[in-house]
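**Q** quick one: sequence and predicted model below, then my questions.
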Amino acid sequence: MDCSYFDAGVCRSCTLMGVPYAEQLEGKERLARDLLAPFGDAVWLPAVASAESGYRNKAKMVIGGTIEAPTIGILDEAGRGVDLRECGICAPGIRAALPVLARFVARQRLEPYRVPERRGELKFVLVTESPDGELMVRFVARSEQTVARVRAGLGWLQAELPQARVVTVNLQPEHKAVVEGDTDVVLTRESALSMRLGDVSLRLRPQSFFQTNTDVARELYAQVAAWVDDVSPASVWDLYCGVGGFALHVAAPGRRVVGVETSREAVRSARASAAAAGLPQVAFRAGDATAFALNAATAPELVIVNPPRRGIGADLAGWLEGSGAPSVVYSSCNPKSLAHDLARMPSYRVRAGRVLDMFPQTGHMEVAVLLERVA
């Protein structure tokens, strides 16, 4: 993949841009295998490749420039807006939407937030595309002033961008390195985006996490479901469950599944998806995954963990080590933290592993492993 932004030096976020894709994938697979080699003689399945471009189903774009000429992309070192509306890793539907959103910003006179001066109103626009081409558009702003302006122009936006099924304004008044605030004001009739993945449809609400590469996410869920079915546990926990992707994919007659997630919005999404799918045996709890495990009376037969980049940490790893749970599936976006966690769990060995390339053109990857208790 070639990128004019990268070649011009205005954006270097994709650190592997220009490296042949086969070489990227081989390097990621080699790194994962080397890091996890001390933890068992795993059977490594072939890596799951991605499309090299157009794979991201979510764009987090900084709004810069001026009201009359807004930029939509990133900020440079001086805090000035750099326009990236033609970013090649974004899904085509998102790329088509970004110029419309830039015109909307100018039309509604939404003043871009100026980081160096700490002045202005609109900070980000977040756009997510579903497998069916529908969009969730979220404006992140400092105050409810933007809510009124976006609401006033909503008719124009939906006429120009009819695929925008969900439009919200997220309120983030503080000047700090946190993209979103706690409050989303939903301006459309629909408040959730349907993410259809084969036989499972996930309802994505604002502030709910979903994997950024839909095609590879589909493969990830299928792989984990196959491993779980091979183990055939009667009870499963899905910790850090997000909108319930793993929990809903491993649901089966006679199998009790519980998902745990800190985001209440994500839990609402997961419960709605389970109800729509007719899966009463799948339950979801809002809360901290580690606290849930430490306070549980008994352990399930299999635990799925899908933590943030920092990993599950010493407390949850220690609980798993002493839990007696026969099997664990660990899906990680950081093989280094995965290795650190496995070092804290010597009773488990890696039985099978797979690299899934969620993030072409970057050094990031997803690694999924099936662990079995051997001591």
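**A** Yes, it's here.
**Q** please make it C-alpha for all contacts and neighbour counts, starting now.
**A** Fine.
**Q** in terms of secondary structure, what does the helix or strand where D315 lies contact?
**A** Here D315, judged by DSSP states H and E, is contained in helix 313-323. Packing contacts for helix 313-323, counted by 3 or more C-alpha pairs under 8 Å, 6 or more residues apart in numbering; DSSP states H and E, involve helix 289-295, helix 335-343.
**Q** same thing but at 6 Å, please
**A** Here helix 313-323 touches no other helix or strand, going by 3 or more C-alpha pairs under 6 Å, 6 or more residues apart in numbering; DSSP states H and E.
**Q** angle of it against helix 335-343?
**A** If you take axes from the mean of the first three to the mean of the last three C-alpha atoms, to 10 degrees, helix 313-323 sits at 40 degrees to helix 335-343.
**Q** centre of the chain to the next helix or strand after helix 313-323, how far?
**A** Using DSSP H and E, the helix or strand that follows helix 313-323 in sequence is strand 327-332. Taking C-alpha atoms, centre = their mean, to the nearest Å, one finds strand 327-332 lying 17 Å from the centre of the chain it belongs to.
**Q** ok, second structure coming up, stack it against the first:
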Amino acid sequence: MQCAYFDAGACRSCTLMGEPYEDQLATKDAECRRLLERHDGIEWLPPVASAESGFRTKAKMVVGGSVDAPTLGIMNRSGRGVDLRECGIISPGILNVFPALADFITQAAITPYDVPARRGELKHLIVTESSTGALMLRFVLRSQEPVARIRKHLPGLRQLVPRLQVVSVNIQPEHKAVLEGEREIVLTDAESLRIPLGSVELNLRAKSFVQTNTQIATALYAQVRGWVEERRPESVWDLYCGVGGFALNCAHAAGRVTGVELSEEAIVSASLSAQAAKLTNTRFVAGDATTFAERQSRHPDLVIVNPPRRGIGDRLAAWLERSSVPHVVYSSCNAVTLASDLDAMPSLRPVRARVLDMFPQSGHYETAVLLERA
């Protein structure tokens, strides 16, 4: 795809923009194979391609400009807003609401945060779209000062954009590169966005993480679910489970499933989804994944790990290496740390792997790997 913002030099976030998509996908697949080439005998499944535009179902927009002329997009090097409200990788369902959101900023007199001057209120708008078309909108503010005005004008916005299901305010008072703060104020009766994903429906609360490419997330869950179904484990741990995507999708293929995640908000989301699906064999625990594993006296038949970009780290890799766990599924968003972690677990042999292009137009991608104990 081509992007006018990229061509004009206004935004270079999509580092591969303009390259043929087939070449992007082939390069990612080749890179991942190279990083894991020390491991013989891997069955490489064909890479999973994404739509190359309109795939992003979560948009984090920096708000700049002024009350009368707000910008929604990114910040340039001088700390000023660059408007990207026609960004081609964002889903059309989100793009369609940007004009109404810009008008709402003006109507509710919410002053965009001026980074160089350290004054103003509205830092970000975060919009998430479900595959049903329903939306979650979050205002990230410096303080509570605009909240009363947001409440006052919100009914009009929801009448104009009836797909708005969940609206909240996040308070981030600090002047530093942190997207959101600890406090969340939900302004609607609904507190979670229902997102059908794979074989289940996730309940996403405001501060919970969900994959930003629904098409590829669905394929990822299906791939992992297939590997679990082949083995029919009695017990499964889903470490770094987030809102429970892997655990919930694999619940019918296992006797017992336990999801572990540090974020208590995500655990609430996952538990709500399990209750709604009437899954009696699935539980979720808030806590550190590594500490949880080290404290258990019995080991499961299969472990799923889906860590952040830094990987699972030395402690969890060491625990998995010395454990009796016969199968591990590793879902990675960083093939460099994936390779390092696999090297630290020589007793667990990667037997199947697949690249899934979660992030077209960039050098990032997801990799799913099935490991078996040698």
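**A** Looks like it arrived, so ask away. What you see is a predicted model; the values in this text were computed from it and never measured.
**Q** what does the helix holding D315 of structure 1 correspond to over in structure 2?
**A** Aligned using TM-score structural alignment, helix 313-323 of structure 1 spans residues 313-323 in structure 2.
**Q** mind listing the strands for the stretch 51-200 of structure 1?
**A** Assigned by DSSP state E, counting those that start in this stretch, the stretch 51-200 of structure 1 shows strands spanning 58-65, 70-75, 81-83, 122-129, 135-141, 164-171, 183-186, 193-197, 200-204.
**Q** may I see the buried residues of stretch 101-119 of structure 2?
**A** Buried residues in stretch 101-119 of structure 2, defined by neighbour count with 16 or more other C-alpha atoms under 10 Å: 101-106, 108, 110-115.
**Q** post-alignment, the helix holding D315 of structure 1 versus structure 2, mean distance?
**A** Following the fit onto structure 2, the mean deviation recorded for helix 313-323 of structure 1 is 0.6 Å by mean C-alpha distance after the TM-score superposition for structure 1.
**Q** may I see the buried residues of that helix?
**A** Result for helix 313-323 of structure 1 [16+ other C-alpha under 10 Å]: buried residues L316, A317, G318, W319, L320, E321.
**Q** how about stretch 201-220 of structure 2?
**A** In stretch 201-220 of structure 2, counting by 16+ other C-alpha under 10 Å, buried: 201-208, 210, 212-220.
**Q** distance to Y240 of structure 1 for the strands of the stretch 51-200 of structure 1 - can I get that in CSV?
**A** What follows is these, written out as CSV (distance: least, C-alpha to C-alpha, whole Å):
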stretch, distance to Y240 of structure 1
strand 58-65, 20
strand 70-75, 29
strand 81-83, 34
strand 122-129, 21
strand 135-141, 23
strand 164-171, 23
strand 183-186, 21
strand 193-197, 18
strand 200-204, 15
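**Q** next, S269 of structure 2: secondary structure please.
**A** Put simply, S269 of structure 2 is helix when judged by DSSP: H, G, I helix; E, B strand; the rest coil.
**Q** residues contacting it?
**A** N203, L204, R205, V243 (C-alpha atoms under 6 Å, 6 or more residues apart in numbering).
**Q** can you do 10 Å?
**A** 191-194, 202-209, 242-244, 284 (C-alpha atoms under 10 Å, 6 or more residues apart in numbering).
**Q** then G79 of structure 1?
**A** The contact partners of G79 of structure 1, by C-alpha under 10 Å, 6+ apart, come to G64, G65, R114, V115, P116, E117.
**Q** preserved in structure 2, out of those residues?
**A** Retained contacts for the contacts of G79 of structure 1 in structure 2, judged by both residues aligned by TM-score structural alignment, their matches' C-alpha atoms under 10 Å, are G64, R114, V115, P116, E117.
**Q** looking at those, which one is closest to R56 of structure 1?
**A** G64 (21.7 Å; C-alpha to C-alpha).
**Q** wait, isn't the closest one in contact with P70?
**A** Yes: the pair G64 of structure 1 / P70 is scored as a contact, 5.6 Å apart, by C-alpha atoms under 10 Å.
**Q** of these two, which one has the most company?
**A** Counted by other C-alpha atoms under 10 Å, G64 of structure 1 and P70 do not tie: G64 has more neighbours, with 27 against 23.
**Q** tell me the contacts of the more buried one?
**A** 70-75, 79-83, 111-115, 120, 122-124.
**Q** over to N96 of structure 2?
**A** Counted by C-alpha under 10 Å, 6+ apart, N96 of structure 2 has contacts R85, E86, V161.
**Q** tell me the secondary structure at the nearest residue to L16 of structure 1 once chain neighbours are set aside.
**A** In space, and not counting its chain neighbours, L16 of structure 1 is closest to Q361: 4.6 Å by C-alpha to C-alpha, 6 or more residues apart in numbering. When classified by three-state DSSP, Q361 of structure 1 comes out as coil.
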